[in-house]
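Student: Following is a predicted model, sequence given first.
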Amino acid sequence: MAPITLVLPFALPVPEFAADLIRVLQAPALAALLSRTAQHRFHPLPPNARALPHELWIADALGLMRGVEPALATGVMRGYGLDPEDGTWFVVNPTHIQIARTHLMMDDLRGLDLREDEGRALFEAALPSIADSGYRLLYGAADTWFLRADAWDDLRTATPDAAVGMNLTDWMPTGDKARAFRKLQNDVQVTWYTHPVNAAREARGRQAINSIWPWGGASLATEQAHKLVAGARRRLGAPPALVTHAVPAWLDALATRRLESPSAFAVQLDGEGGDETVLVCGSVTAPAIAADWDGWLREMTRLETELFAPLLEAVKTGRVKQLRLVLSHRDGALETVTTPMAQRKFWRRPTLEALT
């Protein structure tokens, strides 16, 4: 069987709570996978990165990088059946930005509950302002749009999950065209301020959609160049097959398969073959971002039963010849590799200390 990589965003708890959490977490299979390894390395987040560690890892594995930033827009567009054509495109997420006591903050997109009819209505309302400014906007889904802005090629942007809950002063787009973005953002905000969609959302206890967030700028030319570089580095002709569960819409759009539950992957292990498979399971992300550590523990316990234990058994029996784990938090990612031979290292006591 081809190698399998399991990417678990936010499976590393924040350092200040890690010791207490691993004392409570009951995950013997995960402990064995993390302790009996052939490779073990922690990758700190690069300085000035504007994406999370797991996002950089995935973009790099798929050959969708531009310098040190994820360049995902054109790939995500194809996932929605859209043609990127020429030019520079950005993923655009309609979002809610709130005024905290001393700064602006963006809400987690997962909690916005933006319905299809709402997303379509806000999209149509924003079109005139965007067209008048000389840009083009395409609709992918209620929460995922695409903006063509060729002159913004050098705009440095941040992924939504990197910026959520943070002081947005540090995460707003930067570069020569940052002012042009802020003007466009302001025009859209004014258009939506009294929109009936937001009045209806607030009436049912939901946050108003009051801004847009662009990121992941890419063009077909830069995408092709970086795919060639990534392919040469891996000495492979194709990127790994991407399988997803409980991830943001942009990741689902890049996937070859989407799972309703983690257990579905374990059930289908015997069917995995050919190219390397990367499974991204994001079910602990939302509780970690919200600092809901009880929820984090519940999700990790569920993954122990539905994913870690079946994968450990598959490695031990040789059904999986190599299993790579990529576990991350905001500041870095732990990458380990285990094999059937490594799992025979009985003298290594299974422990979750690697999570600290």
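Tutor: Happy to help now that I have it.

Student: rest of the way, CA atoms for contacts and neighbours
Tutor: Will do.

Student: residue closest to the middle of the protein?
Tutor: Glu55 (5.1 Å; C-alpha atoms, centre = their mean).

Student: Not counting its own residues, what contacts whichever strand or helix holds that residue?
Tutor: In this assignment (DSSP states H and E), Glu55 forms part of helix 53-62. Helix 53-62 is contacted from outside by 7-9, 44-45, 65, 69-72, 227, 230, 239-240, 326-333, using C-alpha atoms under 8 Å, 6 or more residues apart in numbering.

Student: which of those residues are buried?
Tutor: In the contacts of helix 53-62, burial by neighbour count holds for 7-9, 45, 65, 69-72, 227, 230, 239-240, 326-333, counting by 16 or more other C-alpha atoms under 10 Å.

Student: and those, which of them are in helices?
Tutor: Among the buried ones among the contacts of helix 53-62, the ones falling in helices (DSSP state H) are Lys227, Ala230.

Student: Now intersect the buried ones among the contacts of helix 53-62 with the strands, please.
Tutor: Judged by DSSP state E, the buried ones among the contacts of helix 53-62 include Val7, Leu8, Met65, Glu69, Pro70, Val326, Leu327, Ser328, His329, Gly332, Ala333 as members of strands.

Student: Got another one to weigh against that:
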Amino acid sequence: MSRATLLLPAARRLGAPSAEVAVALGRADVASGLDEGRQAQLRRHVRLLPDHWPVAALTRQFDAGDAAGAMWLRADPCRIQPDINGARLLDHGATLDLDAGDVAQLLPALRPLFGDAGMPIDAPVPSRWYLRLAPSTRLPAFTGPDEALGTDLFEHLAAGSEGRRWRSLLTEAQVVLHNHPWNARRAAAGKRPVNSLWFWGGGALPDHVASPHARFHGGDELACALAATAGIDAPLPDSYAAGEGDTLFDLTTMRDLPTLDQAWLRPALAALRSGRIDSLVLDTADGAVFTLHRRQRWRFWRRPRADFQA
């Protein structure tokens, strides 16, 4: 069977579809009430054994190919902004526009701190920094940066006795980065400072990653890492093009609905009508999944949908 699956942003971000897409959504089979969020959406399409979600190990393998045999934790560069009520996470990773020169200046200042703690730090990609941990390391629960963006830092600090060590390391890292002269140079150049780290995504590389999709056109680095580990990665084209087999397109980073509609949704519907694909699945990040088949064209009594809400 030839099926196309499009991973879409949350429905609340998509707004009103074109008339053609609205008609198709109104006639589709809808599954609602599924788990929300990026992790839940990807888990609907990949299976990890053992069943955990080690983002750091997956992206480390994608970035450097050396994730086996250790635990990994992301320690991504970020910007924290103090305010009257505490401090907020405002930027992390790629939004800081870091390059190799920034890494060469900032990372050596942090290496003694984390090296003495038995967890070397490095950055194979300027926006993604890693701590290598012993396989037996027990980690507290950490919040992903996208979930914490714009919120109070103190709501997301690792809790309890297991988190005490990480709270202490974070405080020391903040002091090192705050005092680093390179941040003054970045500020003088109109760039945002790197004044903290964000710990998250800890775990070991899974033994196995599988997906029912024959091809997986990934979007962000996590999707690309999952696809590469499953052995089905492929570059994301600029617009929809039907192919043989079950293909997944990760479009969750797209925020321009007219482009999404014109370059992806309507061409996919055309492929469905012509028989080039047998079914089309639209999976939104907030847990609504629309499944479309050619036979649904006879459901002419159904009203078009005004949006992507289930």
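Tutor: Sure thing, it's come through. This one's a predicted model, so the numbers in the text were calculated from it and none came from an experiment.

Student: can you redo the ones in strands among the buried ones among the contacts of helix 53-62 of the first structure as CSV with distance to Pro287 of the first structure?
Tutor: Formatted as CSV, those follow (distance: C-alpha to C-alpha, whole Å):
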residue, distance to Pro287 of the first structure
Val7, 17
Leu8, 13
Met65, 28
Glu69, 26
Pro70, 24
Val326, 18
Leu327, 15
Ser328, 14
His329, 12
Gly332, 18
Ala333, 18
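
Student: ok, of those residues, which one's closest to Ile99 of the first structure?
Tutor: Ile99 of the first structure lies nearest to His329 out of those, by C-alpha to C-alpha, at 25.6 Å.

Student: The closest one against Leu8, yeah?
Tutor: No - counting by C-alpha atoms under 8 Å, His329 of the first structure does not reach Leu8; the two are 9.3 Å apart.

Student: Excluding sequence neighbours, find me the nearest residue to Leu265 of the second structure.
Tutor: In space, Leu265 of the second structure comes closest to Val21 once its chain neighbours are excluded; the distance is 7.1 Å by C-alpha to C-alpha, 6 or more residues apart in numbering.

Student: Confirm the one you found sits in a helix?
Tutor: Yes - counting by DSSP: H, G, I helix; E, B strand; the rest coil, one finds Val21 of the second structure located in a helix.

Student: give me the number of residues near it?
Tutor: 19 (other C-alpha atoms under 10 Å).

Student: Show me what it lines up with in the first structure.
Tutor: In the first structure, Val21 of the second structure lines up with Leu30, judged by TM-score structural alignment.

Student: Quick one: residues contacting its match.
Tutor: By C-alpha under 8 Å, 6+ apart, the contact set of Leu30 of the first structure is Glu304, Phe308, Ala309, Leu312, Leu352.

Student: again, but for His52 of the second structure
Tutor: Per C-alpha under 8 Å, 6+ apart, neighbours of His52 of the second structure: Pro206.

Student: Spell out, range by range, the helices that occur in the stretch 151-300 of the first structure.
Tutor: Remark: helices assigned in the stretch 151-300 of the first structure by DSSP state H, counting those that start in this stretch are 160-163, 178-192, 196-203, 220-234, 249-254, 263-267, 285-289, 293-303.

Student: Any chance of CSV for these, columns distance to Pro340 of the first structure?
Tutor: Formatted as CSV, the helices of the stretch 151-300 of the first structure follow (distance: least, C-alpha to C-alpha, whole Å):
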stretch, distance to Pro340 of the first structure
helix 160-163, 35
helix 178-192, 51
helix 196-203, 53
helix 220-234, 23
helix 249-254, 30
helix 263-267, 17
helix 285-289, 29
helix 293-303, 21
